[in-house]
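Enquirer: my questions concern the predicted model and sequence given below.
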Amino acid sequence: MQVDTINTLMHSQHNDGYYTGFELQAMGFKSLGQNVLISRKAQIYAPHKISLGSHIRIDDFVILSGAINLGNFIHLGAFSSITGGDGVESSVSFGDFCGMSSYSKIFATTDDFAGGYLVGPCVPLALRNVKGSHIVLEKHCHIGSHSLVLPKSYFSIGASLGPMSLNMGRKLKPWSYYFGNPAKKIYTIDSCKILEKEAQMLQS
């Protein structure tokens, strides 16, 4: 593809409310794939710690902060947020075909609210007890609207968390749908149909 054509495609995103390809490159992401759409109303902190795959859409008012690794075919709905941490003791990683619905939250780090410590970023770190972990979502994992994921959580392939649900550090089983506060398994997801559709898409 000629350079002029590439430039036209990148700049054409501007009128749709997304950063252009040139602007995304200038942000200094750790890595950046192709066909990445990030709303101009989203907030990105520490982009040098964030890796983005290809075919990603990040909607209005999303917040990304800290060590985050997003695979391919990812959608983050409006007002969702990911707090990834330092990348050494805490991070968030998405496999391919994962997503977050609007207002859902992932925290790879959190303050100890009950252990006799002060909390919040305005307090000296020596007086806080910040706990963190690596949070992993394997392929085909989804988080429903208004749901919350806390440190030590792990989503096995195909695991999903329903709307208004809480996962406090559990490992969710493969191809399982969880719902509630705390979240409990409700039913098993049909993995065969999903994998068939994935294969059709990748072959097209």
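Expert: Perfect, thanks for sending it.
Enquirer: C-alpha only now, for contacts and for neighbours.
Expert: OK.
Enquirer: how near is residue 79 to residue 102?
Expert: The gap separating residue 79 from residue 102 is 6 Å, by CA to CA, to the nearest Å.
Enquirer: do the same with residue 176
Expert: 21 Å.
Enquirer: and the helices in the chain?
Expert: 3-11, 21-27, 191-203 (DSSP state H).
Enquirer: go through the ones you listed and name the closest to residue 38.
Expert: If you check each of those against residue 38 by CA to CA, helix 21-27 wins as the nearest, at 8.3 Å.
Enquirer: okay, the helices of the chain, which one's buried deepest?
Expert: Mean neighbours per residue, mean count of other CA atoms under 10 Å, is largest over those for helix 21-27, with a mean of 14.
Enquirer: dropping in the other structure now:
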Amino acid sequence: MIKGKIYDLAKIISINNLILGEKSQIDDFCFINSGKKTEIGRNVHIASFTTIVGGGECVIGDFAGLSAGCRIITASDDFSGPFLTNPTVHESFTNVKSSKVEIGRHAIIGTNSIIFPGVSIGEGCAVGAGAVIRKSLKPWTVYAVIDGRLKELKKRDMVSVLDAERQYLESEYA
């Protein structure tokens, strides 16, 4: 079900498995493989050059944002065993592992960040540009890459963000 806007130059694979909430937007030059299921809440912005790949499940909560060039990976080949490892090979010869990726409400993911399979980004979490996210992140926490490592910086003000959401939803703009 598509309620938001998908710009003309965005490419969506398996669009029947995509749920796009009201007032959400997928910009030009995004690539999304909806695979099993991709569920994007309301008022979500997915900026240009972002990709959601792997064909696994991805859920993005209301009011979240993916900045330009983000990569969400929902599945990966098993490189350790006696398998072939690319999409040109029939699936009976590969061992692709998919794991749901969840991005919480009000989460913000910075430009060119990469999220790996099985990761949950907590509600209200903010991640600076260029992060490589291999493990789940805490809600209402600000993270940034410092000296090549993702570090927890401070807490985000949950009360003020949720108050702003309430005001918005009660306004004529919602």
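Expert: Sure thing, it's come through. These figures come from a predicted structure and were not determined experimentally.
Enquirer: what about whatever residue of the first structure lines up with residue 89 of the second structure, neighbour count?
Expert: In the first structure, residue 89 of the second structure lines up with residue 123, judged by TM-score structural alignment. Residue 123 of the first structure is flanked by 10 other residues according to other CA atoms under 10 Å.
Enquirer: among the helices of the first structure, which is nearest residue 53 of the first structure?
Expert: For those, distance to residue 53 of the first structure was read as CA to CA. The smallest value, 12.7 Å, belongs to helix 21-27.
Enquirer: and the alignment partner in the first structure of residue 73 of the second structure, what does it touch?
Expert: The alignment partner of residue 73 of the second structure in the first structure, by TM-score structural alignment, is residue 107. With CA atoms under 8 Å, 6 or more residues apart in numbering as the criterion, the residues that contact residue 107 of the first structure are 82, 83, 84, 148, 149, 150, 151.
Enquirer: my read: the first one touches residue 109, true?
Expert: If I follow you right, that is residue 82 of the first structure. No: applying CA atoms under 8 Å, one finds residue 82 of the first structure not in contact with residue 109, separated by 10.2 Å.
Enquirer: look up how far residue 168 of the second structure lies from residue 47 of the second structure.
Expert: With distances taken as CA to CA, residue 47 of the second structure is found 22 Å from residue 168 of the second structure.
Enquirer: same check, this time on residue 66 of the second structure
Expert: Computed with CA to CA, the distance linking residue 66 of the second structure and residue 168 of the second structure is 20 Å.
Enquirer: now swap in residue 59 of the second structure and tell me
Expert: For residue 59 of the second structure, the distance to residue 168 of the second structure under the criterion CA to CA works out to 23 Å.
Enquirer: now swap in residue 24 of the second structure and tell me
Expert: Distance of residue 24 of the second structure to residue 168 of the second structure, computed by CA to CA: 15 Å.
Enquirer: for the residue nearest the centre of the first structure, give me its contacts.
Expert: The residue at the geometric middle of the first structure, judged as the C-alpha nearest the mean C-alpha position with CA atoms, centre = their mean, is residue 82 (5.7 Å). By CA under 8 Å, 6+ apart, residue 82 of the first structure lies in contact with 63, 64, 65, 68, 92, 105, 106, 107, 108.
Enquirer: same thing but at 10 Å, please
Expert: Taking CA atoms under 10 Å, 6 or more residues apart in numbering as the definition of contact, the neighbours of residue 82 of the first structure are 62-68, 76, 91-92, 100, 104-108, 149.
Enquirer: residue 186 of the first structure too?
Expert: When contacts are counted by CA under 10 Å, 6+ apart, residue 186 of the first structure touches 161, 162, 176, 177, 178, 179, 180.
Enquirer: if I look at the equivalent of the fifth one over in the second structure, how far off is residue 82 of the second structure?
Expert: What it means is residue 178 of the first structure. In the second structure, the position corresponding to residue 178 of the first structure is occupied by residue 143, as judged by TM-score structural alignment. Taking CA to CA as the measure, residue 143 of the second structure and residue 82 of the second structure are separated by 38 Å.
Enquirer: so these two - more neighbours on which side?
Expert: Taking other CA under 10 Å, residue 143 of the second structure and residue 82 do not tie; residue 143 has more neighbours (23 against 10).
Enquirer: columns distance to residue 46 of the first structure on top of the contacts of residue 107 of the first structure, output as JSON lines?
Expert: Supplementary listing: the contacts of residue 107 of the first structure in JSON lines, determined by distance: CA to CA, whole Å:
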{"residue": "82", "distance to residue 46 of the first structure": "12"}
{"residue": "83", "distance to residue 46 of the first structure": "11"}
{"residue": "84", "distance to residue 46 of the first structure": "10"}
{"residue": "148", "distance to residue 46 of the first structure": "22"}
{"residue": "149", "distance to residue 46 of the first structure": "21"}
{"residue": "150", "distance to residue 46 of the first structure": "21"}
{"residue": "151", "distance to residue 46 of the first structure": "20"}
